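Trainee: sequence? don't have it. structure:
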């Protein structure tokens, strides 16, 4: 995933691409961005090219987590986002040593466990911002983040805008047309 631009794409848990955006969603982002924000459209187009390039290269790779391990770890992560997660705990879910798990996780999901967890937490925060009236401080805690400042710092790094600005923009846009939750990008 690229650092620049904001996307309105959802995570895909497809075995070949891990926590990446779907091609159809990225195409929609490009189309929508051409009208609203050409810079965001360009960023979505770059992510689309990256997705298509990486998905072809990943098909011939070996290693990584077995499908049952990947499902089990992902399910555990999604259930436990509200609290601190340790690498040892995740490795235990896959019945692997910590070092082997970290390498296999990156091979399977395309990113480090820390980055993947951060992306899931931000995705949950976005969903809560759109579906509840909770203050950002409560949303941050519900997503396993230390406080509102932590949420704001990560959100700005991944999406290029503050959570309150994103919430305002998307609640306004949602009143006009339904939108999907943005997929976080990996900061560089």
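Mentor: Everything's here; your move. The model shown is predicted, which means the values in this text are computed figures rather than measured ones.
Trainee: from here on, just use CA atoms for contacts and neighbour counts.
Mentor: Noted.
Trainee: list the residues that contact residue 129.
Mentor: 136, 139, 167 (Cα atoms under 8 Å, 6 or more residues apart in numbering).
Trainee: check which helix or strand it maps to.
Mentor: Assigned by DSSP states H and E, residue 129 belongs to helix 113-131.
Trainee: go through that helix and flag the buried ones.
Mentor: Neighbour counts using 16 or more other Cα atoms under 10 Å place 113, 115-130 of helix 113-131 among the buried residues.
Trainee: which strands or helices does the helix or strand that comes right after that helix pack on?
Mentor: Scanning forward in sequence from helix 113-131 by DSSP H and E, the next helix or strand is helix 136-142. With contacts taken as 3 or more Cα pairs under 8 Å, 6 or more residues apart in numbering; DSSP states H and E, helix 136-142 sits against helix 113-131, helix 148-159.
Trainee: how about residues contacting helix 136-142?
Mentor: In contact with helix 136-142 (Cα under 8 Å, 6+ apart) are residues 82, 125, 128-129, 146-148, 150-151, 163-164.
Trainee: ok, stretch 71-90 next?
Mentor: 93-94, 97-98, 102, 113, 117, 120-121, 141-145.
Trainee: and the buried ones among the residues you listed, selectable in PyMOL?
Mentor: Applying 16+ other Cα under 10 Å to the contacts of stretch 71-90 leaves a buried subset, and the PyMOL line that selects it is:
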select buried, resi 93+94+98+102+113+117+120+121+141+142+143+144+145
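Trainee: try it against this one:
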């Protein structure tokens, strides 16, 4: 791991602020620190293919992640997923922070290792409490880089690995069972499947065959199933089922439609099939789920 190895973000080249940053880098993790307070200019935004974790050292108000505004305070951490535009609408002065930037491929691989059932690789983009163990690891990385001893690179690589595991352990969340939807942001190998993901989201109530889905990506069925599972850690059919179940939960909560009609509208061809799949995923029948969560 080395310092100031040429890694840059767009803010580093804005208003000649590169001298205000210190960077500690290894192959899959970059730690970027503001060496002195900086100014975030009016309308500044950035977008890149890293997983980013913003740790404010001074208050950062109305920070934008896509169309969501987040107030960030010291003692918090804000995850930003690959491909999410983020920045500020209004100029902010005297801002200090730490950024953790992590290779998307390395992070998605780790998520699969830790959570074998993961089918989405998206962190919640909101301000969360900064855990003391993560804060301690960052401090150790900074200190080891500042005063390197024997075995420095090995130790820092191990610290970086541990940091990734703790970020996933504390902040990664499977899509919520009450509100699952195919993610807007696709990472790693996933963007190649955007046509079929969009089709699933729009046509989940229809009968969709593997042949139809493969054709949308210009692949044969065998290659489509194999590469889809590698990218999403689940089969195309299971992914589609999760979309159907997410919409079924919403209808059960928000409407008075019969159980059979909810199932039919969400692509399940019989009430018995809908109930069986729902119970296998949620551990309760659709009727029981409605009684516990209905808004009427």
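Mentor: Arrived safely, thanks for sending. Just so it is clear, the structure is predicted and the values come from calculations on it, not from any experiment.
Trainee: what range in structure 2 does the helix holding residue 129 of structure 1 sit on?
Mentor: Per TM-score structural alignment, the counterpart of helix 113-131 of structure 1 in structure 2 is residues 236-254.
Trainee: kindly report the same for stretch 74-82 of structure 1.
Mentor: Going by TM-score structural alignment: stretch 74-82 of structure 1 matches residues 197-205.
Trainee: buried stuff in the matching stretch?
Mentor: If you call a residue buried by 16+ other Cα under 10 Å, then stretch 197-205 of structure 2 has these buried ones: 197, 200, 204-205.
Trainee: for structure 2, which segments count as strands?
Mentor: 2-3, 21-25, 29-34, 38-40, 45-46, 50-56, 60-65, 68-72, 76-80, 86-88, 92-95, 97-103, 128-129 (DSSP state E).
Trainee: as a markdown table, these with mean neighbour count and distance to residue 165 of structure 2 would be great.
Mentor: Listed next are the strands of structure 2 as a markdown table, based on neighbours: other Cα atoms under 10 Å; distance: least, Cα to Cα, whole Å:
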| stretch | mean neighbour count | distance to residue 165 of structure 2 |
| --- | --- | --- |
| strand 2-3 | 15 | 21 |
| strand 21-25 | 20 | 17 |
| strand 29-34 | 22 | 12 |
| strand 38-40 | 18 | 30 |
| strand 45-46 | 16 | 26 |
| strand 50-56 | 22 | 14 |
| strand 60-65 | 18 | 24 |
| strand 68-72 | 16 | 23 |
| strand 76-80 | 23 | 14 |
| strand 86-88 | 20 | 24 |
| strand 92-95 | 14 | 28 |
| strand 97-103 | 21 | 12 |
| strand 128-129 | 16 | 17 |
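Trainee: of all these, which lies closest to residue 193 of structure 2?
Mentor: For the strands of structure 2, proximity to residue 193 of structure 2 was assessed by Cα to Cα; strand 50-56 is nearest, at 19.4 Å.
Trainee: what residue is smack in the middle of structure 2?
Mentor: By Cα atoms, centre = their mean, structure 2 has its centre lying nearest to residue 122, at 1.7 Å.
Trainee: how much space between the closest residue to that one other than its chain neighbours and residue 219 of structure 2?
Mentor: The shortest distance from residue 122 of structure 2 to any non-neighbouring residue, by Cα to Cα, 6 or more residues apart in numbering, is to residue 81 (6.3 Å). Noted for residue 81 of structure 2: a distance of 28 Å to residue 219 of structure 2, by Cα to Cα, to the nearest Å.
Trainee: so for those two, which sits in the more crowded spot?
Mentor: residue 81 (25 against 14; other Cα atoms under 10 Å).
Trainee: that one reaches residue 123, doesn't it?
Mentor: Yes. Counting by Cα atoms under 8 Å, residue 81 of structure 2 touches residue 123, with 6.5 Å between them.
Trainee: for the longest helix along structure 1, packing partners?
Mentor: Scanning structure 1 for the longest helix, with DSSP state H as the assignment, gives helix 38-58. Counting contacts by 3+ Cα pairs under 8 Å, 6+ apart, helix 38-58 of structure 1 is packed against helix 23-36.
Trainee: what helices or strands is the helix it packs on leaning on?
Mentor: helix 38-58.
Trainee: buried sites along the helix it packs on?
Mentor: For helix 38-58 of structure 1, a neighbour-count test (16+ other Cα under 10 Å) marks 40-48, 51 as buried.
Trainee: what's the answer for stretch 136-149 of structure 2, then?
Mentor: Neighbour count says stretch 136-149 of structure 2 has 137-138, 141-142, 144-145 buried, by 16+ other Cα under 10 Å.
Trainee: how near is residue 58 of structure 1 to residue 159 of structure 1?
Mentor: For residue 58 of structure 1, the distance to residue 159 of structure 1 (Cα to Cα) stands at 26 Å.
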